[in-house]
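Trainee: predicted model follows, preceded by the sequence.
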Amino acid sequence: MSTLEPLAARYAYWLGLPAEETALPEAAPDEVRAMPVILRMEKADPPGRTPLLEAAAAAAVAVCLDDRAQPGGEWHDALHAWISGHIRKVARRARGAHWQAAQAFPGVTVTVGGAEVRALVPGRVVDVPKEIGRLQISGSDLPQDEPGEAPEDVPLVLLNPEVAMTVGKAAAQVGHATMILASLLTAAQLDAWKAREYACAVRTPTVAQWKQLHPGDDPAGAWRSRQVIAVRDAGFTEVAPGTVTVLAQWR
């Protein structure tokens, strides 16, 4: 079974996957799990917002599809336990020695346009190593940039133009989007994406473009006709529960 199959079962209920994989148990407080997403944000030379989000989107899915995350791999049990529940992510910012220290923990670092993000293997929040737990969560923001037209040969990840999110929140949401997208792709499509190091284009569309692509109340039809998925937020931070924060389209 693919590491991401429980996620596909929950999102794409129309696939008819096993019912036992669709349950979303409520974890006890000391069993809450999350993926730490470390954003490199050097004070003297901060990254661009768009490349940082593109690196975060690629890093999250790269951890999930790494060979070590597959059945029998050293990361599998941790990934399976996390993906079988809420796919929480906690974005933290790091620079200098703290960024270098984060490289020692299991995960994948992705660089896009000079921006660097390391997604770590998820685990229980109460077990987060002190070197990671001391990294700041709040204050992770960057000014909007103008990335230009999105290339047509990579997946498109769109931020909701009517919802304000810090770069930390957005980094978690685009990671959710690439994971859901990957969970619905064929093995051949995943191989092709892996060959491109899970590259994607993160953009903010116009309100009209967002509404045109939005799956509405027919996620199955949107996937079959346009290969579009939506991320609906649980509402733990920044946005109201049920808010669609990100759309992603396989292209």
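Mentor: Nice, I can see it. Model, not experiment: these values are computed from the prediction. Numbering: from 1, shown residues only.
Trainee: could you use CA atoms for every contact and neighbour count after this?
Mentor: Noted.
Trainee: residue 143 and residue 50 touch, don't they?
Mentor: No. Using Cα atoms under 8 Å as the test, residue 143 is too far from residue 50 to be in contact (9.8 Å).
Trainee: so which of the two has more stuff around it?
Mentor: Using other Cα atoms under 10 Å as the criterion, residue 143 and residue 50 rank with residue 50 on top: 24 against 9.
Trainee: show me the contacts for the more buried one.
Mentor: Counting by Cα atoms under 8 Å, 6 or more residues apart in numbering, residue 50 makes contact with 144-145, 147, 202-203.
Trainee: surely it forms part of a helix?
Mentor: Yes. With DSSP: H, G, I helix; E, B strand; the rest coil as the criterion, residue 50 is part of a helix.
Trainee: pasting the second one now:
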Amino acid sequence: MEHVLTLVIRVEKTARPEQTDALEAAAHAVLAILADDRSTGEGEWADAMTAWQDHRIRKVVRRARGAEWHRAEALPGITVTHGTAELRVFPPVPLGDVPKDLAKLQVTGTDFDQPEPPAVPHPQTPVLWINPALHMSSGKTMAQVGHGAHLAWLALSPHHRKEWAASNFPLAVRTAGRAHWTQLLQTTFPVVQDAGFTEIDPGSRTVIAEHPDLRTW
């Protein structure tokens, strides 16, 4: 049975997250739940995480404010705060069993601004590079960078996973230049290919996860 992992970002009327913070928070949240003790071994979320990862690693991003957010906070999950963004990730559930307080939250039309260009990442910082040729909403892009972080995690050795988690998952999310994207496609870094259910064509390559521990040169 297919499962889905839900991410809910807090968007208040007078406090909206910035685009880069929202994207990086989504990546952090996915990594946090993957690394959580409850997700492995005999942990309470372990069976659900296994069932989810045995199929497509489907992720849905929703938004909440006010009482909606506080109801979401009351459900089992992990809250991540990153700059202007506050986001909560919930353990996967079968598609038809998403909790009512999450299922009723809006999933479309989530878009954020980026007032200032983000800084150039340090050369040793893992970067989730977004395809510059695609036009995706903020919510869609959050799901894609979540996939990118997930694929990077799966590609790392247990030792490098432990190191990344111990340092609180440093990472950056940036949009690649067109020439840079072409170069990235020639590497062995994990590439996200979207199923094409929303916004973009099936098979679109959306994100490439560049992690220093996955470099082969």
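Mentor: Structure received. Everything quoted here is computed from the prediction, not taken from an experiment.
Trainee: need the TM-score between these chains.
Mentor: Overlay of the two chains. TM-score (TM-score structural alignment, normalised by the length of the second structure): 0.93; 211 aligned residues with a Cα RMSD of 1.3 Å.
Trainee: residue in the first structure matching residue 59 of the second structure?
Mentor: Residue pairing (TM-score structural alignment): residue 59 of the second structure is matched to residue 89 of the first structure.
Trainee: repeat for residue 123 of the second structure
Mentor: Match for residue 123 of the second structure (TM-score structural alignment): residue 152.
Trainee: for the residue nearest to its match when sequence neighbours are not counted, give its distance to residue 143 of the first structure.
Mentor: Spatial nearest neighbour of residue 152 of the first structure, excluding adjacent residues (Cα to Cα, 6 or more residues apart in numbering): residue 251 at 6.9 Å. Relative to residue 143 of the first structure, residue 251 of the first structure is positioned 28 Å away (Cα to Cα, to the nearest Å).
Trainee: now do residue 233 of the first structure
Mentor: Residue 233 of the first structure is 23 Å from residue 143 of the first structure, by Cα to Cα.
Trainee: ok, now residue 78 of the first structure?
Mentor: 35 Å.
Trainee: which one is the most centrally placed residue in the second structure nearest to, not counting chain neighbours?
Mentor: Nearest to the mean C-alpha position of the second structure, counting by Cα atoms, centre = their mean, stands residue 146 at 1.9 Å. Distances taken as Cα to Cα, 6+ apart place residue 27 nearest to residue 146 of the second structure, at 4.5 Å, with adjacent residues excluded.
Trainee: so which strand or helix has that neighbour?
Mentor: Using DSSP states H and E, residue 27 of the second structure sits in helix 19-35.
Trainee: if you line the two up, which stretch of the first structure does that helix fall on?
Mentor: Going by TM-score structural alignment, helix 19-35 of the second structure lines up with residues 49-65 of the first structure.
Trainee: residue 242 of the first structure - how many residues pack around it?
Mentor: 11.
Trainee: tell me the residue in the second structure aligned with it.
Mentor: In the second structure, residue 242 of the first structure lands on residue 203 (TM-score structural alignment).
Trainee: what's the answer for residue 100 of the first structure, then?
Mentor: Per TM-score structural alignment, residue 100 of the first structure is aligned with residue 70.
Trainee: name the SS class of its match, please.
Mentor: helix.
Trainee: that older thread, does the residue nearest to residue 146 of the second structure really touch residue 151, like I thought?
Mentor: No. If you go by Cα under 8 Å, residue 27 of the second structure and residue 151 don't touch, sitting 10.9 Å apart.
Trainee: compare the two (neighbour count), which wins?
Mentor: More crowded of residue 27 of the second structure and residue 151, by other Cα under 10 Å: residue 27, with 26 against 18.
Trainee: would you map the helices across the stretch 101-250 of the first structure?
Mentor: Secondary structure of the stretch 101-250 of the first structure (DSSP state H, counting those that start in this stretch): helices at 130-133, 167-184, 187-195, 207-213, 219-226.
Trainee: what's the second one packed up against?
Mentor: Contacts of helix 167-184 of the first structure with other secondary structure elements, assessed using 3 or more Cα pairs under 8 Å, 6 or more residues apart in numbering; DSSP states H and E, are made with helix 5-11, helix 49-65, strand 89-94, strand 156-159, strand 228-232, strand 244-249.
Trainee: just the last one next, same as before
Mentor: In terms of contacts (3+ Cα pairs under 8 Å, 6+ apart), helix 219-226 of the first structure is packed against strand 228-232.
Trainee: got a list of contacts for the strand it packs on?
Mentor: 173, 176-177, 180-181, 213-215, 219, 222-223, 241-250.
Trainee: quick one: the longest strand seen in the second structure to the first structure mean distance?
Mentor: Counting by DSSP state E, the longest strand found in the second structure is strand 85-94. Mean deviation of strand 85-94 of the second structure relative to the first structure after superposition (mean Cα distance after the TM-score superposition for the first structure): 0.9 Å.
Trainee: pull out the buried residues from that strand.
Mentor: 85-93 (16 or more other Cα atoms under 10 Å).
Trainee: likewise for stretch 243-251 of the first structure?
Mentor: 244-250.
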